[in-house]
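1. need coordinates for the following:
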Amino acid sequence: MIPALCAWHIVPAQQPAADDLPGQLQGVLRYRICQYEGTTLKTAQTFQQDRVQAAGGDWRLQVNKRVLPDGATDIQAACRLEKGNARQCALSISLDFARWSPQHYVLVPASVYNGNRYRAIGEGYNPDYPRDMYYNPQVPLTISNNPRLSIQTGEPSTIALQTGNAATPAICFFSPQEKKGFILLTTQQTSLGNSGLTITENAAKDSCSLSISAPAVRRLAPGFGDFHASGDRAPDWKAGDEVTMHFRTYVFDAEDIPALLRRLMQVRKALSGPNAPRNILPMSKLLQCATDICRQNFIEVKAGAYYRPENNDDFQLGWVSGMINTFPMLALNDAKERQRVARELDFVTAKLQGKSGYFYGGITADGKLRPEKMHPAFPELQAMVRKNGDVLFWLMKHLLLLKAQGYGRMIRPEWEQAAKRLAAAFAATWEKHGEFGQFIAPATGDIAVYNSTAGAIVPAGMIMASRYFHVTAWTTMAKDASAFYYRRDVEKQGLTGGDCGDISHDANSESAFGLLESLMAVYHYTGEQRWLHMAETQAALCATWVLSYDPVFPSGSAIGRLQCHMAGAVWASIQNKHAAPGICTSSGDALFKLFRATGHRQYADLLRDIQHAHAEAVNMPGHLTTHNLTGSSMERIQPGDAEGKESIGNFINTRNSWTETAGMLMALEVPGIYINTDKKEVYTFDHVVTEIIATEKSSMVIAITNPTAYDASVSLLAENNRQAAAPLPYTAFVKWPHVRAGAGQTVKVRVTAAGIAIIP
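-> Down below sits the predicted model:
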């Protein structure tokens, strides 16, 4: 039974939501016993007060409620079978809303954005585009066959999920008519396993029911762009059996979708509580292992010389680390790797740039260009806009890094010319179309497939190129493009998507983090506060893709056996229903810069979670994940059953270059320890423990303890308020000092804004 809590009040089992949902949302809270035959609902009996006779038994319900200081309503509902036996029964708790509209924005983190109320195509992973999506400026946002609310009035629609399908177990909506936001948080599990999350609209779309159930009983489970029999089953009950469900509701004034996103970021851990990141792998050790793998993957083939970005010898540009994994190798400041990086840049700029200035997306080892998202009616080779955005952004970062390292004379005119031609191509596309599209034809520069947020990271590359090449018009274009994507996609639709090579226009995490990168880049170069405000909303959207708690995995699964703490794993897309160790493909340092600019720790916490979840997936002695190379990782962290129940919690025995690249970038671009000497504050990202020993007017003494089994070299960024007010250069990490702490050792350092000193 529920433990006694003096702050709780027992309330009737059925009550008008006016008690729980203040405002004008007009919801009714219902508790029901649902009996199933397999996954078919047979009966549903609603509790009247605290009793009901259903499914051959007498049931009792005790509801304990309290109103929290932040206005949330926290409820625990304990359901007990008092007499009899009942087959295949579940407890369902529903919030029924009568004043509903298809204009409501509906969100389930990492699964449903804007109700997924869009045109859907295909019956599986990465569906082919129909002919009408090509060279069509009016193409609607189109997703794969995912759970969704229907577009058409006159037909009911249902989204049936389980908590393992969500980055945070929550159902949220924004009502534009009432200017209200609503958040329903629940726990991952009860004693009956993962719970269900269900959204059901009536045919007229003027009412909707949001339900949580113990356990989840779905007819179909969503897969990667398709559905399969769920295999769910409600349990049989005997007298004395009981289950307790815990949930929390928030109703608040909200002017727009961004207001809902920002509130969700604030409360997403409120029910689960703070997660507990484990310190198991110093970032310096991760960097050493991952760069060792990358060294081994440098090849010379007919097409050219490069670090392999995949598990074969073909080359794929951008996205999954082609010409991105070169950046940490260049950062090693090793003569041999610097020459290898130069050879790859020669190869990319000579072999992959089309006549228009855009780049093709890949090339085979024997030199044949790789097509992307082709249709037989349109034979022109196409390439991802996202990959071209990556090329511009990362090529500019390579040029800046070479100069910061003192090797500016190594920069080939051909590299600069390639970057300038690509920036000019983007500028021409923007001037002509007012967007960048999703796929382009590098030979002509024409947009082949419009729409999506595939160009999310382009403004970051454009404003960097603008300053590097002194073309002021590109700064204006970068600002206009950033504002366009933010207004159209974030403010109006509450999603960004379409920049992965294996999805349609589906909402995804990579475009969300890409747009955050662009907003912070524009803020970096202009100092205008409005970009910072947009970036805070964008970071909140990014947070919806990140596991907010440490899921319970099956005890016999690989993740379960290793007892991994996976809060911080980043979900891929609404099609690819899995989380991954890191952002594809980024360090997430834009979150650090946002934390530094605002002082809001929630952004640092989000980045720390991502960094620590990554380490949990890295294959190391005594911590085998991929069963592959030491330091390897792969992209599959599976809390849900999209790939079948047997896949939950199990890694795949392979490796992905992009996840390893993301780890290397985090080790480089995020300081291990960040210190503000004026505020006397320390924030620790690396896998060490810090303690402030003493504070003086302009200095601090801190103890750094390394609890891991590996020696650590920890980077420190220490600064005062004046220094923190200035933008952080993209190559700032080159000058960060490092403190060495052996495995199990504690080191004391004196820190000032001017530097650090080891205390013997």
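2. going by C-alpha atoms from here, please, whenever you check contacts or count neighbours.
-> Will do.
3. contacts only, for Ile280.
-> Taking Cα atoms under 8 Å, 6 or more residues apart in numbering as the criterion, Ile280 is in contact with 615-616, 687, 707-709.
4. quick one: it is in a strand?
-> No: under the criterion used here (DSSP: H, G, I helix; E, B strand; the rest coil), Ile280 is coil, not part of a strand.
5. follow-up on the earlier one: adding neighbour count and secondary structure, write the contacts of Ile280 out as JSON lines.
-> Converted to JSON lines, those look like this (neighbours: other Cα atoms under 10 Å; DSSP: H, G, I helix; E, B strand; the rest coil):
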{"residue": "Ala615", "neighbour count": "26", "secondary structure": "helix"}
{"residue": "Glu616", "neighbour count": "27", "secondary structure": "helix"}
{"residue": "His687", "neighbour count": "26", "secondary structure": "coil"}
{"residue": "Pro707", "neighbour count": "22", "secondary structure": "coil"}
{"residue": "Thr708", "neighbour count": "18", "secondary structure": "coil"}
{"residue": "Ala709", "neighbour count": "13", "secondary structure": "coil"}
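6. quick one more, to check against the first:
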Amino acid sequence: MKFSTILLSFCLMSSYASAQTEALPQQLLKELKGSLHCKITSYNGTEAVHQNVFTGNEISTTSGEWKLQLQCAPVAGNSKAVDVNAIFQLTEGSALASAVSVSFDFSKWSTENYVLVPASVYNGNRYRAIGNGYNPAYPKDMYYNPKVPLTISNDPRLVLEPGMSSLVDLQTGNTATPAMCFYSPKAKKGFIVLTLQQTKFGNNGLTIKENAAKDSCSFVISAPSMRKLATGFGDFHKSGDVAPDWKAGDEVALPFRIYVFDAKSIPDLLAKFMQERKAITGPNHPRNQLPMSKYLDVATTICKNNFVTVPAGSYYLPENGKDFQLGWVSGMMNTYPMLAMNTETERDRVAAELDFVVNKLQGKSGYFYGGITANGKLRPEKMHPDFPELQAMVRKNSDVLFWMVKHLMLLKAQGHGSMIKPEWESAAKKLAAAFTNSWKKHGEFGQYIVPETGEIAVFNSTAGAIAPAGLALASAYFQHPEWLAAAKAAAEFYYTRDVVKQGLTGGHCGDISMDADSESSFGFLESLMAIYTYTGDKIWLQRAQVQAALCSTWVLSYDPVFPANSDIGKLQCNMAGAVWASIQNKHAAPGVCTSSADYLFKLYRATGNSMYADLINDIQHAHAEAVNMPNHTTTNNLIGSSMERIQPSDAEGKGSIGNFINTRNSWTETDGMLMALELPGIYLQTDTKQLQVFDHVEAQVISANKNGITLTLTNPTQYDASVSLFAETSYNATKPLSYTEFLNWPKLQVKAGESIKVLVNRNGQPTSIL
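-> Next up is the predicted model:
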């Protein structure tokens, strides 16, 4: 939905407001010792010169007369939510370089409050910060220190130091959802304010100001944003924001919705956020343009042509150069869809890569090194000159364990178990044992380890988010209960320490500090669903729902407006579903690094909650928008290629907004292949007629009788589609899904532009095409 349409519908909805309803927001905010104030501020550049606060509906300044209308309406069915449309009008005179704002001012503030701005601020980012740029080096005191504090890059944050005021100054382009939120442990209340991306002046500002005493705090929405400094990738630069000039008759509307609600914990706030994140922006509009089967065809073609034999060994390239990087950005993960092709050539290539990884990268401790050059030299990670031991990311090792076992499971499911070499299984066992030993010794996995000794080099963070998933799979595959016990204990630890108490997970990416990031959030959801799969214990399903809510804070919940002359603007891409990287790397990307996110589908299937299906559907369709195809040029690179930059913010400069980069990223291409494999194109429950479409086709139930359910399928794209169908009963949906279930899904062939009818029998099989 375009901004002008959203604003019009919002104004129409609010038009019945009366003078009595103007008190509604103030009454609601009182529950948190808060109040609402509307302001006009004049500027010299980005320096505020003078501020006028409305005490009624009119203000006189030295140059003009202003009028304020507050159109307020209670949200239907929710006594703890109010819609407000603040209309600022200059009725007489003029106003140079002036911006308008709405401020939510809270007294009785506490630094214990959890503050959230989706994709930008988690727990106020109130942590130790280092460096002044991208991927800062760790100081010496962070090594071999079990008590190392959570440490982030130079990101917008509420300060730790007493006696210092705080300023977090953002614009809506820095967020996955234009929102600011907090949870008060003392009041047992949550606060959420949602707004729109922009007005006619451009993107809105989102500002949080905390006083030096840290006992009052203001959350401010401004039109337009008026930041002194814009945040970059671990640094700041001059914003270049400009306040507009006004003449008599000019006006702007600033709509928003306020929630104040009972909340016992941070998870309560996260759950409420996920439920309401699209409440103002409304449903987004994913475009059906690239069938998953067509994408799988073009992306596997790229991967086939990127298999190399170099002095170090033989492997599919995980990067644009010939060096190999394990895990994270698809090393030994892009092998999985190639193995799923089930051809002798690709099986042999996957086997060669497994040989290479096992023989060249595993250290004596069982942990793996994170990468190797084409000439066979091991690549160090996060090194410090005082500690010469080669280190590796815990996250990469978590990926290795999880994906290695998935490869073994897939080979057996395909009937090729005889290909599995004892060395592969031995390597997986050694790695599972290494993780278990670390857990027993330290009660955590750390962020960086020394593969030679197994010692943790850098403690803390949620870098081991996927490790419990790998241990759970290894436990089931090798029938080793101790590993499942370690998985459960580690997942319990991370859930309590990081999700419940801090409302964030982080330290998962190789190019950040311990910053909050999306990859650990989604990775930990993978672990929670894996443990649920192998235990059937509903407590893990409940925790997975909380974690999915945290994941949703990283995903664009609406279709941002991009500059009309930008790459995305010209293609008119709908980018809801793009996944933000981290609080340091301020951009979104097409997909979850690196995963199909099929655990979201599994969570939807287990709970019936359509929010999870909606989330994965958004992610899949945003991915397709970034794929380079004929008549849809994105990367200016190979057909089927994609890259990791979907940029709604000016973190890389205003000229970068909405522009792709002429390159490709293996991990985003791997994401698409995995989604095409591990997500069904169509999901149907044959007894409840529940229907969910993930592929780029349209489907609906047209009849049901004793013989089954008849569906119509329409393919509106320019490509023929082979659509996977997963049909089952609601009873079967209560049973956890196998990791290789996708091998059993029948395919429905729908030519470009055509419609077909399909009869699905009670056993979930398409029995005829009418």
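7. now the TM-score, please.
-> These two chains, once laid on top of each other, score a TM-score of 0.99 by TM-score structural alignment, normalised by the length of structure 1; 759 aligned residues with a Cα RMSD of 1.3 Å.
8. next, count neighbours for Arg287 of structure 2.
-> Around Arg287 of structure 2 there are 18 other residues, counting by other Cα atoms under 10 Å.
9. just Leu192 of structure 1 next, same as before
-> The local packing count at Leu192 of structure 1 equals 15, with neighbours defined by other Cα under 10 Å.
10. now which residue in structure 2 aligns to Val688 of structure 1?
-> Under the alignment (TM-score structural alignment), Val688 of structure 1 pairs with Val697 in structure 2.
11. so Gly240 of structure 1 belongs to a strand, correct?
-> No: the assignment for Gly240 of structure 1 (three-state DSSP) gives coil, which keeps it out of a strand.
12. next, count neighbours for it.
-> Gly240 of structure 1: 12 surrounding residues under other Cα under 10 Å.
13. ditto for Ala473 of structure 1
-> 12.
14. give the buried residues for stretch 157-171 of structure 2.
-> Of the residues in stretch 157-171 of structure 2, those scored as buried under the neighbour-count criterion (16 or more other Cα atoms under 10 Å) are 157-160, 165-171.
15. Leu410 of structure 2 contacts Thr740, correct?
-> Yes: contact status for Leu410 of structure 2 versus Thr740: in contact at 6.3 Å, counting by Cα atoms under 8 Å.
16. looking at these two, which one has more neighbours?
-> Neighbours around Leu410 of structure 2 and Thr740, counted as other Cα under 10 Å, are more numerous at Leu410. The numbers are 21 against 18.
17. and that one, which of the three is it?
-> Using three-state DSSP, the secondary structure recorded for Leu410 of structure 2 is helix.
18. residues contacting it?
-> Shown in contact with Leu410 of structure 2 (Cα under 8 Å, 6+ apart): 339-340, 740.
19. and what of Tyr307 of structure 1?
-> With contacts taken as Cα under 8 Å, 6+ apart, Tyr307 of structure 1 has the following neighbours: 294-295, 297-299, 322, 325-326, 344.
20. mind listing which of the residues you listed are in helices?
-> 294-295, 326, 344 (DSSP state H).
21. now do the helices in the stretch 151-300 of structure 2.
-> For the stretch 151-300 of structure 2, applying DSSP state H, counting those that start in this stretch gives helices covering 266-276, 292-304.
22. matching residues in structure 1 for the longest one?
-> Under TM-score structural alignment, the alignment places helix 292-304 of structure 2 onto residues 283-295 of structure 1.
23. wait, what's in contact with the residue nearest to the spatial centre of structure 1?
-> Ranked by distance to the mean C-alpha position of structure 1 (Cα atoms, centre = their mean), the top residue is Trp545 at 3.3 Å. For Trp545 of structure 1, the contacting residues are 109-110, 167, 508-509, 570-572, taking Cα under 8 Å, 6+ apart as the criterion.
24. TSV for the contacts of Ile280 of structure 1, including distance to Thr349 of structure 1?
-> Supplementary listing: the contacts of Ile280 of structure 1 in TSV, determined by distance: Cα to Cα, whole Å:
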residue	distance to Thr349 of structure 1
Ala615	34
Glu616	36
His687	38
Pro707	45
Thr708	42
Ala709	42
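25. so what does Leu473 of structure 2 match up with in structure 1?
-> Leu473 of structure 2 maps onto Met464 in structure 1, with residues paired by TM-score structural alignment.
26. no, scratch that, I was asking about Met629 of structure 2
-> In structure 1, Met629 of structure 2 lands on Met620 (TM-score structural alignment).
27. need the strands for the stretch 101-250 of structure 2, in chain order.
-> With DSSP state E, counting those that start in this stretch, the ranges of strands along the stretch 101-250 of structure 2 come out as 114-117, 121-122, 128-129, 151-152, 166-171, 179-184, 189-195, 198-199, 202-203, 205-210, 217-223, 229-231, 236-238, 246-247.
28. including distance to Tyr43 of structure 2, could those go into a markdown table?
-> Written out in a markdown table, the entries for these read as follows (distance: least, Cα to Cα, whole Å):
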| stretch | distance to Tyr43 of structure 2 |
| --- | --- |
| strand 114-117 | 26 |
| strand 121-122 | 27 |
| strand 128-129 | 31 |
| strand 151-152 | 32 |
| strand 166-171 | 16 |
| strand 179-184 | 24 |
| strand 189-195 | 23 |
| strand 198-199 | 19 |
| strand 202-203 | 17 |
| strand 205-210 | 15 |
| strand 217-223 | 13 |
| strand 229-231 | 15 |
| strand 236-238 | 15 |
| strand 246-247 | 13 |
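29. go ahead and confirm Leu569 of structure 1 touches Asp550.
-> Careful, residue 569 of structure 1 is Ala; it's not Leu. No: with the criterion set as Cα under 8 Å, Ala569 of structure 1 and Asp550 do not qualify as a contacting pair; they are 9.5 Å apart.
30. the two: which is more packed in?
-> Using other Cα under 10 Å, the more surrounded residue of Ala569 of structure 1 and Asp550 is Ala569, with 32 against 21.
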